[in-house]
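**Q** What follows is a predicted protein model with its sequence.
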Amino acid sequence: MNRRRTSLTISQAAAIFAAALLYLVLLLWWMLPMLRAQPGLHPATHWYLIGFVLFPPMIAYAVWQAHREGANSFAERLTSLNIRPMSQRDWRYAAAGVFSVLGGTGVLLAAWSNLARLDLLPPVETEPWCIDMSPLEGRDRLLLLLWAPMFVLNIVGEELLWRGYVQSRLTVRWGWLVVSLLWLAFHIPFGIPVMVLSLPLMLILPFIFDRTKNTTVAILIHGMYNGPAFLAAAFGLLPG
């Protein structure tokens, strides 16, 4: 078997991110209003259903590119996309990454809130306009059974494509920073507050992947950032 890993330029990486961004914008422009027009559909499910359409193509594209490079078996594709077991060093990086991302986000949130109290900034909006994060009550909590697989697709889809494929093949100095900026741009549709509060994740996670070259580490950090916060909102544990 002849395997050759692709090298990506900044423009090629930017094109991949731009295609994903345009697809996201299309879904928010076309699919979201259609879902909101359905009177019997719980608002929380709108993003869940969009996620089922948004993230699988990311996984498919990353796997397809690995296949094009000659990774034909499941194990070879995992290796091609840098999915491997965690070493002790990886666990240390993952733990440091989770604490750094959560701590950095907390500092930004506190700083924004203080500036808002001084009327130097508008009140911070932690909920993206397109995602309903109101607490789920009673039987509506069963909707988390729909959220869970979408969440897995979200984290795995982004990390396989952004880290496992794009960043690991970007042949430029400071490639992790290039990916950080492109990843930040991908979140433009969610609004400025979300982008600002996501800066620690956008910068720290690609940096750690640059050090570990292990997509499993990135999946863990990303999941520990998104998952607990969403569940806390769903169960009404966040301050109002």
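**A** Cool, the structure landed. Please read all numbers here as calculations on a predicted model, not as lab measurements.
**Q** going forward, measure contacts between C-alpha atoms and count neighbours the same way
**A** Will do.
**Q** the longest helix in this structure is where?
**A** helix 88-117 (DSSP state H).
**Q** so after it, what's the next helix or strand?
**A** Proceeding N to C from helix 88-117, the next assigned helix or strand is helix 144-159, under DSSP states H and E.
**Q** Residues contacting that next one, please?
**A** 45, 48-49, 51-52, 55-59, 215, 218-219, 222-223, 227 (C-alpha atoms under 8 Å, 6 or more residues apart in numbering).
**Q** Now for the residues you listed, which sits with the most neighbours around it?
**A** A218 (32 neighbours; other C-alpha atoms under 10 Å).
**Q** what's the helix or strand for it?
**A** Going by DSSP H and E, A218 is in helix 215-234.
**Q** buried stuff in that helix?
**A** Within helix 215-234, the residues that count as buried by 16 or more other C-alpha atoms under 10 Å are 215-225, 230-231, 233-234.
**Q** what about it, distance to the chain center?
**A** 9 Å (C-alpha atoms, centre = their mean, to the nearest Å).
**Q** what's next to stretch 210-220, contact-wise?
**A** With C-alpha under 8 Å, 6+ apart as the test, stretch 210-220 has contacts from 81-86, 90-91, 93-94, 155-156, 159-160, 163-164, 168, 176, 205-206, 208-209.
**Q** Which among these count as buried?
**A** By 16+ other C-alpha under 10 Å, the contacts of stretch 210-220 give 81-83, 90, 93-94, 155-156, 159-160, 163-164, 168, 176, 205-206, 208-209 as buried.
**Q** Put this next to the previous one:
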Amino acid sequence: MIGAFAIGTASAIVLIVAIQALGVAILENDLMLTVISTATLQGVGMLGISLWYLSRRGYGLEFLRLRMPTLRHIGLVVVGVFGTFAASIGVQSALTLLGYDGGEHEIVQTATGSPEILLALIPLSFLLIGPGEELLFRGIIQSRFVNRSGVPLGIVLASLLFAVVHIPAYGGLDSLPTIVGLFFISLVLGGLYEYTENLFVPIVVHGAFNAIQFAGLYFVLTSDADVALLLWPF
């Protein structure tokens, strides 16, 4: 996991420096920076380190339990999308009642000045964010935890790790209530993975959850609507 973030960060720096050297003012372009950071972290970093791990261990797709979806899997994707939003809304409501304010994802601040980046993030949610994070956290990390500790504890441990690594994106420990929300959302994804035994399901649910949030935020920022969004893209 650390390797994925290190490789992703290093790749982003190299790519940004190279583009800047070509005379493109990329540091002033929020859209290009967002696309590059997503492509390098989830694409190069998470997907890359996951494929390297599988190759090094001699594992095939059977280890990931990734296969073509059936109609039942498609139906469970729909259920999963509703489930993640239910978890999000439920946790947010509970935190509000207890007097806690959740942290705001850094993408909200960036998108406020450049809403167009959200339109790029919608397809990237399905192409890179969902596949990259689910391959690493569910396909590899959760599978290893489950093999060692059993299904319930394996899902909990993977979800805890998944939530913790998102702390920097929400501004540090002050975002702890929101991180708790991410933990519960991750439990839904982990449960879907074990129940369906098909990584396709959490990948698509993850991508859809983020894409819907990005689309909703774009609508709010580009219209006069005053809509409260639970923007917890992960």
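**A** The structure has been received and is ready for your questions. Because the structure is a prediction, the values reported are computed rather than measured.
**Q** Once they're superposed, what TM-score comes out?
**A** TM-score for the superposed chains, counting by TM-score structural alignment, normalised by the length of structure 2: 0.70, backed by 204 aligned residues with a C-alpha RMSD of 3.4 Å.
**Q** hmm, back to that, of the contacts of helix 144-159 of structure 1, closest to F99 of structure 1?
**A** H222 (11.7 Å; C-alpha to C-alpha).
**Q** gap between the closest residue to that closest one other than its chain neighbours and G164 of structure 1?
**A** Residue nearest to H222 of structure 1 in three dimensions, not counting chain neighbours: I155, with 6.5 Å by C-alpha to C-alpha, 6 or more residues apart in numbering. The span separating I155 of structure 1 from G164 of structure 1 equals 12 Å under the rule C-alpha to C-alpha, to the nearest Å.
**Q** Next: W147 of structure 1.
**A** Distance from W147 of structure 1 to G164 of structure 1, by C-alpha to C-alpha: 24 Å.
**Q** now do P33 of structure 1
**A** 33 Å.
**Q** now do G70 of structure 1
**A** 16 Å.
**Q** which residues touch Y23 of structure 1?
**A** So Y23 of structure 1 contacts L54 (C-alpha under 8 Å, 6+ apart).
**Q** doesn't P177 make contact with G102 of structure 2?
**A** Yes: with contact defined as C-alpha atoms under 8 Å, G102 of structure 2 counts as touching P177 (5.3 Å).
**Q** Can you pull the residues that touch both of the two?
**A** With C-alpha under 8 Å, 6+ apart as the test, G102 of structure 2 and P177 both reach L95.
**Q** Distance of F82 of structure 2 relative to A208 of structure 2?
**A** 10 Å.
**Q** Then T110 of structure 2?
**A** The separation that T110 of structure 2 has from A208 of structure 2, given C-alpha to C-alpha, amounts to 21 Å.
**Q** Over to A12 of structure 2?
**A** Counting by C-alpha to C-alpha - A12 of structure 2 and A208 of structure 2 are separated by 25 Å.
**Q** can you pull the contacts of the aligned residue in structure 1 for P168 of structure 2?
**A** Following TM-score structural alignment, the counterpart assigned to P168 of structure 2 within structure 1 is P189. By C-alpha under 8 Å, 6+ apart, the contact list for P189 of structure 1 reads V25.
**Q** which one is V146 of structure 2 nearest to, not counting chain neighbours?
**A** G154 (4.2 Å).
**Q** Can you give me the neighbour number for F85 of structure 2?
**A** If we define neighbours as other C-alpha under 10 Å, then F85 of structure 2 has 17 of them.
**Q** G132 of structure 2 versus that one, what's the distance?
**A** 21 Å.
**Q** Next: G216 of structure 2.
**A** 23 Å.
**Q** What of I167 of structure 2?
**A** Distance from I167 of structure 2 to G132 of structure 2, by C-alpha to C-alpha: 18 Å.
**Q** Also P168 of structure 2?
**A** 18 Å.
**Q** How many residues are close by G113 of structure 2?
**A** 11.
**Q** And for L118 of structure 2?
**A** 25.
**Q** next one: A185 of structure 1
**A** A185 of structure 1 - counted by other C-alpha under 10 Å - has 15 other residues nearby.
**Q** And I89 of structure 2, by the same measure?
**A** What I89 of structure 2 shows, counting by other C-alpha under 10 Å, is a neighbour count of 15.
**Q** Counterpart of it over in structure 1?
**A** By TM-score structural alignment, I89 of structure 2 lines up with G106.
**Q** Confirm A185 of structure 1 sits in a strand?
**A** No: A185 of structure 1: not assigned to a strand; according to DSSP: H, G, I helix; E, B strand; the rest coil it is helix.
**Q** Pretty sure V220 of structure 2 sits against D226.
**A** Yes: between V220 of structure 2 and D226 there is a contact at 6.7 Å, judged by C-alpha under 8 Å.
**Q** mind checking how far the corresponding residue of structure 2 for F230 of structure 1 is from L118 of structure 2?
**A** Mapped onto structure 2 by TM-score structural alignment, F230 of structure 1 lines up with F214. Note on F214 of structure 2: its distance to L118 of structure 2, by C-alpha to C-alpha, is 6 Å.
**Q** For A163 of structure 2, which residues are in contact?
**A** 179-180, 182-183, 186.
**Q** same thing but at 6 Å, please
**A** By C-alpha atoms under 6 Å, 6 or more residues apart in numbering, the residues touching A163 of structure 2 are 179, 182-183.
**Q** Among those residues, which one is most surrounded by other residues?
**A** Neighbour-wise, the contacts of A163 of structure 2 (other C-alpha under 10 Å) top out at L182, 26 neighbours.
**Q** Within the helices and strands, which one has that residue?
**A** helix 176-196.
**Q** next one: that helix to chain centre, how far?
**A** Here the centre of helix 176-196 of structure 2 is set off from its chain's centre by 11 Å, with C-alpha atoms, centre = their mean.
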